[in-house]
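# Next come a sequence and a model predicted from it.
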Amino acid sequence: MQIERLVQMVFYIAGREHVTAKELANRFQVSTRTIYRDLNTLSLAGIPVMSAKGTGGGIFLLDGYTIEKPLLSREEQQNILQGLQILQASNYPNAEITLNKIGAVFRHVLKPEWLEVDFSFWGSDEKEKVTISELQYAILNKHLIAFDYFNSELQKSCRTIEPLRLVFKSHAWYIIGYCRYKQDIRTFRMSRMKHIHVMPETFQRELPKDYSLLPEYKEEDQIPVFKLKFSRAIAYRLFDEFQENQVSLCEDGDYLVTIRYQLSNWTFNYLLSFGKYVEILEPEAARIMLKERALEIAGLYP
C-alpha cells in the first residue's frame, strides 16, 4: 500500500542522518526505481527530502523539519485512519502497528463523515434519528444521553446513562453504559431506545477493563437444556444464530441444536420466528408451552 509505505518512509528517514535508495528498497521490499518515485511524491507533497552524492551523502530530511507538517490532506488522513480502524477491529495483521504510526503524524481530531448509521425504523420522525457520529461524540466526550427504553415486554422507562461503548453484536447495535436509574452498568439494545438525546452534562466514569458483554449464569444448572430439531430448509440461519459446538447434523439431514434457555416469553417468541422449521424435542414443558402459543395464534384465524 503506497500511502502506508510513504508514511513509514518519512519516519525511517527522520530517524537516521542519511539513508541510501538501496537501503530503502531493501527495507520496504520494492525496487530502487519505486523508491525514487516515492521520494518524488514526497517532495511534491511538501516533504523536504534532500539527497547528496559522494562520501557521507545519501537521502535525508532538511534540518529542522518536523513530521507534524501535513503529508496528506485532512480528508485523506481521515480515510486512512478510519480504514485502519476497521482493519484493526477485524484483527487484520499489523493494522494496530500501522495505526499507531499514522496516529503519531495526524495530530488533530478527526470526525467520521463517511459513515452514517440510522438506528430509527423506516417511517420514523426525523427527531428520532440518531447518527453514529452523535453517539461517538457522546462516548468520546463523556456526555450523558437520555432516552425512553422499551424492554422485551414493551414496558417503557425513562433512562439516563453514561455511555461507555457502542457495540454491534449478533445483527444488532447495543450501547453499554452506566444507568443512573439502576445504578449499574447495563446493556441497551438500540432498536428499543427512543427519543435519544445527547445532554450537555458530562461524566468521568470508564468501562472496567474486565467487563464482558456476555452474561454470567451463576445458576446455570437451573436453566433448562433445550434440544431443538431444525429443518435443513432453515440451515442458513443456524450458524448465524448459534455457536458451532451447539449444532450437529442428524442422520436425516436436519440439524440438532442443544442450548440452555429460560422458559420465558422471549424464548418462545424467538423460537416462533423459525415457524414450522423448528421442533422442540426437550424439555417436555417447553413443548407444551410452545404448542399452547401456537394454538392461540391459530385461534386468531378461525
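Yes, it's here.

# can we go C-alpha only for contacts and neighbour counts from here?
Will do.

# ok but Gln77 is inside a strand, no?
No: counting by DSSP: H, G, I helix; E, B strand; the rest coil, Gln77 is not found in a strand; it is helix.

# ok, Ala235 to Asp254 distance?
Distance, Ala235 to Asp254, by C-alpha to C-alpha, to the nearest Å: 8 Å.

# neighbour-wise, which of the two wins?
Ranked by neighbour count (other C-alpha atoms under 10 Å), Ala235 and Asp254 place Asp254 first, with 17 against 13.

# what residues are up against that one?
By C-alpha atoms under 8 Å, 6 or more residues apart in numbering, the residues touching Asp254 are 229-232.

# Let's see if you can find the most crowded of those.
Counting by other C-alpha under 10 Å, top hit in the contacts of Asp254: Phe230 with 24 neighbours.

# was I right about that residue contacting Lys276?
No: look at Phe230 against Lys276 with C-alpha atoms under 8 Å: they stay out of range, at 9.0 Å.

# what are the ranges of the strands in the stretch 151-300 of the chain?
Assigned by DSSP state E, counting those that start in this stretch, the stretch 151-300 of the chain shows strands spanning 156-169, 172-179, 184-189, 193-202, 225-230, 247-249, 255-260, 278-282.

# And for Arg16, the neighbour number?
Counted with other C-alpha under 10 Å, the neighbours of Arg16 add up to 11.

# measure the closest residue to Lys229 other than its chain neighbours to Asn40 for me?
Among residues not flanking Lys229 along the chain, Leu256 sits closest, at 4.7 Å (C-alpha to C-alpha, 6 or more residues apart in numbering). Using C-alpha to C-alpha, Leu256 is found at 62 Å from Asn40.

# ok, back up a step: what about the strands of the stretch 151-300 of the chain, which gets the closest to Tyr137?
Tyr137 lies closest to strand 193-202 among the strands of the stretch 151-300 of the chain, at 8.8 Å (C-alpha to C-alpha).

# Pasting the second one now:
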Amino acid sequence: MRASRLLSILTTLQAKGQVSAEALANECEVSVRTIYRDVDALSAAGIPIYSVQGSRGGYRLLDGYRVRLNGLSSREAEALFLAGLARQAADLGMGAVAASARAKLLAALPEAMRAGAMKARFHFDAPAWFAEPETLDHLPAIADAVWNQRPIHMRYQSRTTEKERRVEPLGIVLKGGAWYLVVQTHKEIRTFRVSRISQMAVLDERFEYPKNFDLEAYWVESIRRYEVDLHPNRADIRLSPWALDMMEELLPPFVRNGAVISEEADARGWRQVSVSVGSMAHAAMEILRFGKDAEVVGPPELRAEMASIVGTLAKVYDGECTPRQL
C-alpha cells in the first residue's frame, strides 16, 4: 500500500510541479504527517525532492529530474493520445510507436482486461461515412514541424487557386476523418486541409509559439464562426410529419439546433419551420433533400429558386430535354 502511495506522490509531483503537503494528503487519502514521512523516505532513497517554504510552499522535484515510472519512452508518451486510433497514428508516422505504447498499457491492465475485454467492447472509428481515404503523404513531416516549432513552406491548392505560403504550424486537428493544419501567418491564424497541400518543405529554423494560443478553443470558435457565416439568412418552410422526423438526418446540426417549429399543425400534420440558410442555391439543394415533403413559404427568391430547379427537373423527367441540353 505504501509503495503505491510513494509512486502516486512521485507521479503527482512530476505532472504538476509544486504541490502542497495538504494537497498530497487529500489525493492519497492519508494524513499530512504521513506525507511528511513518505517524502522523507523518498529523499532517503535518492529522489531529489525538496520543500519550498512559505504560505504558497510545498514539495517539488529538482528541475529537470524525470523518472519513467511507466516504462514509456518520450515518443510513446507523445503517441499515447492516439493509442485507440491505429490508422490515424499511422497517418502521423507514429504507427509503430503507438503500437508499442498500447502493448505497455496492455501489460499494465488487470488480467481480465488483458484478455481482450476492452477491445471487445470499445472500438474507435474516426473517419466519416462513405468517405474515401485522403492522400496524406506530408502529414508525418507536418506533425514533426508542429512538435519542433519549425516553419513550413508549402504549396496549397484551394478550390479556386494554388498558392505558395510560408506558415508557422501551431497544431493539427482530426475532424470527421479529415486532417486540418492550424497555422500562424504574418497576419492571422488560419486553417488548411492537409490533403490539399501538394508540396511542402520544413524550414531549418524555429519560431516562437504564441503563449496565449489555445488550439481547442480556437477550433471550437472557428467551427461556430464558419457555421454562422455559412448560414446568414432565414427561410420558412412547411414540413410533413415524415420530414419533421427526418430533420435530424437531413439537416446540419447548426441548422437543426436553431430551427423554430410552430406549435400548430394543419389537418395533415404539417408544421411551419424557420431555419438558417446560406445562399438561395445552397438552401434549395438542402430543402430538396426532403423531396415532396417540404414546401418553401419564404423568402420569395427562395421559392423562385425552388420553382426553377423543380421546373427544370420536370422537363428532364418528362423527356423534353436531357441535363446536357440545359
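In hand now; what should we look at? Owing to the predicted nature of the structure, the values given are computational and were not obtained by experimental measurement.

# So after superposing, what's the score?
Overlay of the two chains. TM-score (TM-score structural alignment, normalised by the length of structure 1): 0.52; 233 aligned residues with a C-alpha RMSD of 5.4 Å.

# Was I right to think the residue nearest to Lys229 of structure 1 contacts Asn245?
No: at 10.8 Å, Leu256 of structure 1 does not count as touching Asn245 under the criterion of C-alpha under 8 Å.

# Please say which of those two ends up with more neighbours.
Leu256 (20 against 9).

# and the more buried one, what does it touch?
227-230, 247-250.

# which one of those residues sits closest to Arg165 of structure 1?
Nearest to Arg165 of structure 1, judged by C-alpha to C-alpha, of these is Val247 at 31.1 Å.

# Now the closest one: closest residue in space that isn't a chain neighbour?
Val257 (4.6 Å).

# can you tell me which residue in structure 2 aligns to the one you found?
Alignment note (TM-score structural alignment): Val257 of structure 1 maps to Ser274 of structure 2.

# His231 of structure 2 versus its match, what's the distance?
Counting by C-alpha to C-alpha, the gap from Ser274 of structure 2 to His231 of structure 2 is 13 Å.

# and if you look at Val194 of structure 2?
Distance from Val194 of structure 2 to His231 of structure 2, by C-alpha to C-alpha: 25 Å.

# Comparing the two, which residue is more hemmed in?
Neighbours were counted for Val194 of structure 2 and for His231 using other C-alpha under 10 Å; Val194 has more, 22 against 17.

# My guess is the more buried one contacts Leu136. True?
Yes: the criterion here is C-alpha under 8 Å, and Val194 of structure 2 meets it with Leu136 at 6.9 Å.

# Mind jotting down where the helices sit in the stretch 51-200 of structure 1?
Per DSSP state H, counting those that start in this stretch, the stretch 51-200 of structure 1 carries helices over the ranges 74-89, 95-105, 132-140.

# Quick check: the aligned residue for Val67 of structure 2 in structure 1?
When structure 1 is aligned by TM-score structural alignment, Val67 of structure 2 is paired with Lys69.

# And Val202 of structure 2, by the same measure?
Match for Val202 of structure 2 (TM-score structural alignment): Pro200.

# can you pull the contacts of its match?
Each residue near Pro200 of structure 1 by C-alpha under 8 Å, 6+ apart is listed here: 143-144.

# Ile145 of structure 1 too?
With C-alpha under 8 Å, 6+ apart, Ile145 of structure 1 has these contacts: 138, 160-163, 196-199.

# Ile86 of structure 1: which of these is nearest?
Of all the contacts of Ile145 of structure 1, Ile86 of structure 1 sits closest to Ala138, with 20.3 Å by C-alpha to C-alpha.

# returning to what we had before: out of the helices of the stretch 51-200 of structure 1, the one nearest Glu282 of structure 1 is which?
Closest of the helices of the stretch 51-200 of structure 1 to Glu282 of structure 1 is helix 74-89, at 38.7 Å (criterion: C-alpha to C-alpha).

# So what touches the closest one?
So helix 74-89 of structure 1 is in contact with 95-96, 98-99, 102-103, 106, 110-112, going by C-alpha under 8 Å, 6+ apart.

# if we go to 6 Å?
95-96 (C-alpha atoms under 6 Å, 6 or more residues apart in numbering).

# Report the buried residues of it.
Residues of helix 74-89 of structure 1 classed as buried under the neighbour-count rule (16 or more other C-alpha atoms under 10 Å) are 77-82, 84-85, 87-88.
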